[in-house]
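A.B. asks: mind looking at a prediction? Sequence and model below.
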Amino acid sequence: MRNGAEELAVALATMSRDLLAQDGVQPTLDRICRHAVALVDGCEHAGIMTLHGGGERRRVETLAVTDDLVGNSDRFQVELGEGPCLDAAQHREQAYRIADMTGTTRWPRYAAKARELGIGSMMGFLLFTDEDELGALNLYSSRPGAFTDHSELIGWIMASHAAVAFSSARVDAQLHSAVATRQLIGEALGIVMERYKISADQAFDVLRTSSQHTNVKLRDVAERIATTGEIPGSR
């Protein structure tokens, strides 16, 4: 018979395999949120938020949620310009825990909205850091004091597994996109070479010139040529 530590180890290993088996970034993100609710003591809702850029150019995006409560919480924080998720992402906090959202005097406008949503406590973990992009896994409970030191420990471990799976899914998606783009450009080059009886280098110059003159990405120019046979901006 397994003890609690063994059961947790098995559950985390199962989660890790499940995340790496997902086909694409979005399914991976959705599964991370669901595993958080299942594995972290006190967690009733979960979501993943990302922060692009900073200052006036800052853009917040909700990547995955378990339910509307999380989406509404993110939306209120963005609209009000305050909240624990925003602060954690902006300051690159590795983890945060709000024991009692119903009694906090911090983020007064967001706290009022959180109470309306039925949020009693929150906890979050930084998932990844890029040069201009931050992401966090945010956990919610309707009860104040729902998250304990043990909850935070499990959240830490889970977030580490989740970050690896998230990164792997993104790299895989980028590789697939790069291969697809290369194939598309190759097809467009073949069409242009055949039409004008020119070399591959000359055909690429045609695509690049079309892209520059029409302010359209090279991949989109190639897709237009491959789909319709038309070269954007040509006469």
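C.D. replies: Received it, and whenever you're ready, just let me know what you need.
A.B. asks: hey, let's count contacts and neighbours off CA atoms from now on
C.D. replies: Will do.
A.B. asks: biggest helix in this protein, by residue count?
C.D. replies: Taking DSSP state H as the criterion, the chain has its longest helix at helix 149-196.
A.B. asks: how far off centre is that one?
C.D. replies: Mean-position distance between helix 149-196 and its chain equals 12 Å (Cα atoms, centre = their mean, to the nearest Å).
A.B. asks: kindly report the same for stretch 216-235.
C.D. replies: The answer for stretch 216-235 is 30 Å, by Cα atoms, centre = their mean.
A.B. asks: try it against this one:
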Amino acid sequence: MAVGDLEFSAAAQPVDGGQAELFARLAVELHESGGVTETVQAVVEFALSALSCSHAGVALCVHGKPEVPASTDPLVAEIYEWQTERRIGPLIEAMGEHRALLIRDTATAGRWPEWSAKVLSLGVRSVLDMPLTTATGTVGVLCLYHVQPDAFGLDDEAVAAILARHTSVAVATARREQGMTAAVDARKLVGQAMGILMERYDVDADRGFAILKRYSQDSNTKLRDVAQRLITTRSLPGWRA
């Protein structure tokens, strides 16, 4: 399909046996990668080895805006930053409209002329942006770049689409596990802080939690941070029993 200068083939090609083996290895690496940053870094490294791209990166969607946890070099980060500041470009559209965009040549692309000029000045001619989507929405965008025009063929599009699906699941899983770990850590901190208050002021658990919650609200500070402050300094500035 084509939209102005933007094209993406609907004719996905099946991967061959060698590519299937690569994806099998990727699945294992993503499972063992741990956090979100490690996950997307594994994806970027895989993209460079399995696709016709000279640069690659992943931009994650955080509160509706791109955040860059992994890229191959400063060039990718500069392209991301330019689009994020101006809220225009294929990255923004791929993330917002949940669709893949292929720019075959930034030297002749007519849409987003300022973006095209910027990317062209960095030596990038071909761009393929793949949204990372799950059942709950877009979690980010896989962005592939090449210094040559018309560098991405049907095989690259097919592999990029499969890679995007793997990445979407892996990122969503890593985020969920990271969130669960943070929640457990927060509960532990709050529990320790409550114990300090209970011992020092002879209050019960409910009263100890109420103190922390009230201080959090009055100081406009996260409950976790209030608990950490109390544990570290053994005091809550400005609070009196």
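C.D. replies: Alright, I've got the coordinates. Remember, predicted model here, so these are calculated numbers, not experimental data.
A.B. asks: one step back: where in the second structure does the longest helix of the first structure fall?
C.D. replies: Aligned using TM-score structural alignment, helix 149-196 of the first structure spans residues 154-201 in the second structure.
A.B. asks: distance from the matching stretch to the first structure after superposition?
C.D. replies: Stretch 154-201 of the second structure differs from its equivalent in the first structure by a mean of 0.8 Å after superposition (mean Cα distance after the TM-score superposition for the first structure).
A.B. asks: and the strands in the first structure?
C.D. replies: Taking DSSP state E to define them, one finds strands in the first structure at 45-52, 59-65, 95-98, 121-130, 133-141.
A.B. asks: so for residue 16 of the first structure, which of these sits nearest?
C.D. replies: strand 121-130 (14.6 Å; Cα to Cα).
A.B. asks: relative to the second structure, what is the average displacement of that closest one?
C.D. replies: With mean Cα distance after the TM-score superposition for the first structure, strand 121-130 of the first structure averages 2.3 Å from its match.
A.B. asks: could you tell me the angle between that strand and helix 149-196?
C.D. replies: Inter-element angle recorded for strand 121-130 of the first structure and helix 149-196: 40 degrees (by axes from the mean of the first three to the mean of the last three Cα atoms, to 10 degrees).
A.B. asks: specify the angle between strand 121-130 of the first structure and strand 45-52 in degrees.
C.D. replies: 40 degrees.
A.B. asks: would you list the strands of the first structure in TSV and tack on mean neighbour count?
C.D. replies: As requested, the strands of the first structure are arranged in TSV below (neighbours: other Cα atoms under 10 Å):
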stretch	mean neighbour count
strand 45-52	24
strand 59-65	18
strand 95-98	18
strand 121-130	22
strand 133-141	25
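A.B. asks: select, out of those, the one closest to residue 171 of the first structure.
C.D. replies: Closest among these, once you apply Cα to Cα, is strand 121-130, at 13.0 Å.
A.B. asks: which strands or helices does the closest one pack on?
C.D. replies: Applying 3 or more Cα pairs under 8 Å, 6 or more residues apart in numbering; DSSP states H and E, one finds that strand 121-130 of the first structure makes contact with helix 84-90, strand 95-98, strand 133-141, helix 149-196.
A.B. asks: okay if I get these as a markdown table plus distance to residue 228 of the first structure?
C.D. replies: Formatted as a markdown table, these follow (distance: least, Cα to Cα, whole Å):
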| stretch | distance to residue 228 of the first structure |
| --- | --- |
| helix 84-90 | 44 |
| strand 95-98 | 51 |
| strand 133-141 | 36 |
| helix 149-196 | 10 |
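A.B. asks: among those, which comes closest to residue 47 of the first structure?
C.D. replies: strand 133-141 (5.3 Å).
A.B. asks: contacts for that closest one, please.
C.D. replies: 33, 36-37, 42-53, 70, 85, 89, 92, 119-129, 147, 159 (Cα atoms under 8 Å, 6 or more residues apart in numbering).
A.B. asks: that strand: how far from the chain's middle?
C.D. replies: On Cα atoms, centre = their mean, the centre of strand 133-141 of the first structure falls 10 Å from that of its chain.
A.B. asks: that one versus strand 45-52: what angle between them?
C.D. replies: Going by the same axes, to 10 degrees, strand 133-141 of the first structure makes 160 degrees with strand 45-52.
A.B. asks: quick one: neighbours of residue 179 of the second structure, just the number.
C.D. replies: 12 (other Cα atoms under 10 Å).
A.B. asks: then residue 235 of the first structure?
C.D. replies: 5.
A.B. asks: same check, this time on residue 32 of the second structure
C.D. replies: 11.
A.B. asks: find the centremost residue of the second structure, please.
C.D. replies: With distances taken as Cα atoms, centre = their mean, the residue of the second structure nearest its centroid is residue 60 (2.3 Å).
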